[in-house]
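*Asks:* when you get a sec, could you give me coordinates for this:
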Amino acid sequence: MKHSVRYPVLSGLAGILLLLSGCSVSQTIPSEGQSVVALPSQLLETSGLLCLEQDFISFNDSGGKPVLYRFDRNGDIKHQLQLSFRNSDWEAISSDGEFLYLADTGNNAGYKQALFIYKVPLNWSGLKQPYRPERMEILLPEDKKRQPYQHDLDFEALVYQQDSLWLISKSWDSQIPKRYKLDPKLKQQQLGKAIPFANPGFLITDAVFDQSKQEWWLVGYPDPRKAIWAYLSNAGFQPQIARYDKDLLLLETKALPTTGQVEGLCIDQDKQIWLSEEGNKQSPALLIKTGFSSQ
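*Replies:* The predicted model follows:
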């Protein structure tokens, strides 16, 4: 997310620090078991990440081109797929092994009455571009008093698990992430019932479910409006990762090996955990192998 665009309603010291944070240079330094690769300029605002064999799929967030990018571990783009729908605020991606589910679900300002999820074939061979995917519409409860950055209906994580899709809230207001079950077969549905996770102590920017161990992993960073010292001391976003069991019991949290704005999370076929980190004018977006494993 671009702070100069996404935080126009903030004022005072917190707002100033958020604006300045977009100009900081990432201090990501790899250690044993880790790797850091600069992503190409086309993915400067990478906003979600999917592990796919030895490759990855990502995209940019609001205002970016409506394009999915498949790239390798060196950051080299191998394929692109342009979609026919505008990139309002693409935030997350998941897959059922046959289709991709792309979440146009960013809602920081809180004015949206509906969110969208696009269903795209995993195999792009032979698809005519711009490709027009199936579209799911998620209707939000009406609330005319909803204020920017003071509500829980902003979503930056989407997970496919056991024939269902789960939207996970960033939760600006309550600071407690919640998941909402969706039926991928329905073209229109209500958001439904919120199921809360135990509070990890940070805002959620992505999530993944490890099927083999039946565990949830959530990633994000502390609320910038509250973590004032981190910005005063140039400590950056201080991103963290949390692990939960299948019943949403919090098992552990860990600090991540970067100070940047982590936006994407995935687990590869070898159970290694990867991140994507949004770039800025001073530094590129990054693909990070954390050195952490879900085994």
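
*Asks:* contacts and neighbour counts: CA atoms only from here.
*Replies:* Will do.

*Asks:* ends of stretch 167-181, how far apart?
*Replies:* End-to-end span of stretch 167-181 (Cα to Cα, to the nearest Å): 7 Å.

*Asks:* sorry, wrong one. I was asking about stretch 39-56.
*Replies:* 11 Å.

*Asks:* hmm, who's touching that stretch?
*Replies:* The contact list for stretch 39-56 (Cα atoms under 8 Å, 6 or more residues apart in numbering) reads 1-2, 57-61, 64, 70-73, 75-77, 90-94, 206, 263-269, 275-280, 284-287.

*Asks:* so who does the nearest residue to Tyr244 once chain neighbours are set aside touch?
*Replies:* In this structure, Tyr244 finds its nearest non-sequential neighbour in Leu250, 4.5 Å apart by Cα to Cα, 6 or more residues apart in numbering. Taking Cα under 8 Å, 6+ apart, we find Leu250 in contact with 197-200, 242-244.

*Asks:* in strands only, show me the contacts of stretch 39-56.
*Replies:* 57-58, 70-71, 77, 90-94, 206, 263-267, 275-278, 286-287 (DSSP state E).

*Asks:* buried ones only from these, please, as a PyMOL command.
*Replies:* With 16 or more other Cα atoms under 10 Å as the criterion, this PyMOL line picks the buried residues out of the ones in strands among the contacts of stretch 39-56:
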select buried, resi 57+58+70+71+77+90+91+92+93+94+206+263+264+265+266+267+275+276+277+278+286+287
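
*Asks:* nearest residue to the middle of this structure?
*Replies:* Geometric centre of the chain, nearest residue: Asp206, 3.7 Å, by Cα atoms, centre = their mean.

*Asks:* for the comparison step, fold the sequence that follows:
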Amino acid sequence: MTSLVSPAGKDCTGFGFQEVVYTFKQTGTMPPQVNESSSITHGSAKDLFYTNNDSGGKPVVYEIDKKGTLKDSIVIPDANNIDWEDLTRDGSGNLCIGDFGNNNNKRKNLRIYKYNPVSKTTDIVFFAYEDQESFPPLKGERDFDCEAFVWYKNNFYLFSKNRTSNPVKVYMVPDESGEQVAKKVAEIPLEGMITSAALNKDNTQLALLSYGRIYIFKSENQKEHLSLTPQYCTPFAMGIQSEGLEYLEGNKLLISNEQGDIIEAELSKPKDTGKTKTSSQKK
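*Replies:* Predicted structure coming up:
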């Protein structure tokens, strides 16, 4: 495997993160059309965002503001919503939709849709994991689900949602239409199942969202392939299905969950383990 992640910093989870305090505030609620938000990413203009429903819904992406006001509904041509999990944008401004939810590890039709908002056309990247041989594998080996990805320098990076083992597997998929192989490039021993990923604007920081924590990595944007160093972590919304994550300006993040909340998170300060309590989600 390619060396992707380097341990560093003060240990708070067993893999080199410094625990910090974020403040959380609810900015809005999803519109009725979005009844199970599984993602959020930047939209067609500043302060607008795309989101989508989870598996089995219409092949539609909804554009909203931070209050949850519906601004547009976009039907993605030549697409089906088998299990849409995460959204990201590529270097050309295409909206990329990860149709790779795979709870039972049975799927042989994993794909990424690339929607061009100018031409209103869709390209498709089909892929299979290089290390999956059985569909499904044995119960103790079913770690081929995914709900999180980012685009970086002509490759997609997928982060597995593991149910049977701790290491999060990182796969690299070439951003090329047609059949591709998802190559495993790293394993990260994180706690919790990863549900969304986001890179900041200048590709210097990556965030991973899980059921219970947010993990922040420093990214070396001058390198050809995604290179990450553990930086911060914070507890977040244990028990709530938060599955959408995007960077705002600076250290701010925008989060969506399947319960319809839209939440803004901002880095406050390092945790004082002797005096400071971890911040909790505010509504």
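
*Asks:* can you calculate the TM-score here?
*Replies:* For these two chains in superposition, a TM-score of 0.75 is obtained (TM-score structural alignment, normalised by the length of the second structure); 235 aligned residues with a Cα RMSD of 2.4 Å.

*Asks:* quick one: map the residue nearest to the centre of the first structure onto the second structure.
*Replies:* Using TM-score structural alignment as the criterion, Asp206 of the first structure maps onto Ser196 of the second structure.

*Asks:* pull the contacting residues for its match.
*Replies:* Going by Cα under 8 Å, 6+ apart, Ser196 of the second structure touches 39, 86, 147-149, 208-210, 243-245.

*Asks:* Leu20 of the first structure pairs with which position in the second structure?
*Replies:* In the second structure, Leu20 of the first structure lands on no residue (TM-score structural alignment).

*Asks:* and Leu20 of the first structure, how far from Leu182 of the first structure?
*Replies:* For Leu20 of the first structure, the distance to Leu182 of the first structure - Cα to Cα - is 37 Å.

*Asks:* compare those two (neighbour count), which wins?
*Replies:* Neighbour tally, Leu20 of the first structure and Leu182, criterion other Cα atoms under 10 Å: the higher count belongs to Leu182, 21 against 13.

*Asks:* which residues touch the nearest residue to the residue nearest to the centre of the first structure once chain neighbours are set aside?
*Replies:* With Cα to Cα, 6+ apart as the criterion, Asp206 of the first structure has its nearest non-adjacent residue at 4.2 Å, and that residue is Ala157. Residues counted as contacts of Ala157 of the first structure (Cα under 8 Å, 6+ apart) are 91-93, 103, 167-170, 204-207.

*Asks:* quick one: end-to-end distance for stretch 49-58 of the first structure.
*Replies:* 5 Å.

*Asks:* buried residues in that stretch?
*Replies:* Buried residues in stretch 49-58 of the first structure, counted by 16+ other Cα under 10 Å: 49-52, 55-58.

*Asks:* got JSON lines for these, with distance to Leu139 of the first structure too?
*Replies:* Formatted as JSON lines, these follow (distance: Cα to Cα, whole Å):
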{"residue": "Leu49", "distance to Leu139 of the first structure": "25"}
{"residue": "Leu50", "distance to Leu139 of the first structure": "25"}
{"residue": "Cys51", "distance to Leu139 of the first structure": "29"}
{"residue": "Leu52", "distance to Leu139 of the first structure": "30"}
{"residue": "Asp55", "distance to Leu139 of the first structure": "33"}
{"residue": "Phe56", "distance to Leu139 of the first structure": "30"}
{"residue": "Ile57", "distance to Leu139 of the first structure": "27"}
{"residue": "Ser58", "distance to Leu139 of the first structure": "25"}
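
*Asks:* now, which of these sits nearest Lys213 of the first structure?
*Replies:* Taking Cα to Cα as the measure, Lys213 of the first structure lies nearest Cys51 of the buried residues of stretch 49-58 of the first structure, at 17.1 Å.

*Asks:* and that closest one, which of the three is it?
*Replies:* Following DSSP: H, G, I helix; E, B strand; the rest coil, the label given to Cys51 of the first structure is strand.

*Asks:* residue in the second structure paired with it?
*Replies:* Here Cys51 of the first structure is matched to His42 in the second structure, going by TM-score structural alignment.

*Asks:* again with Thr105 of the first structure
*Replies:* Aligning on TM-score structural alignment places Thr105 of the first structure opposite Phe100 in the second structure.
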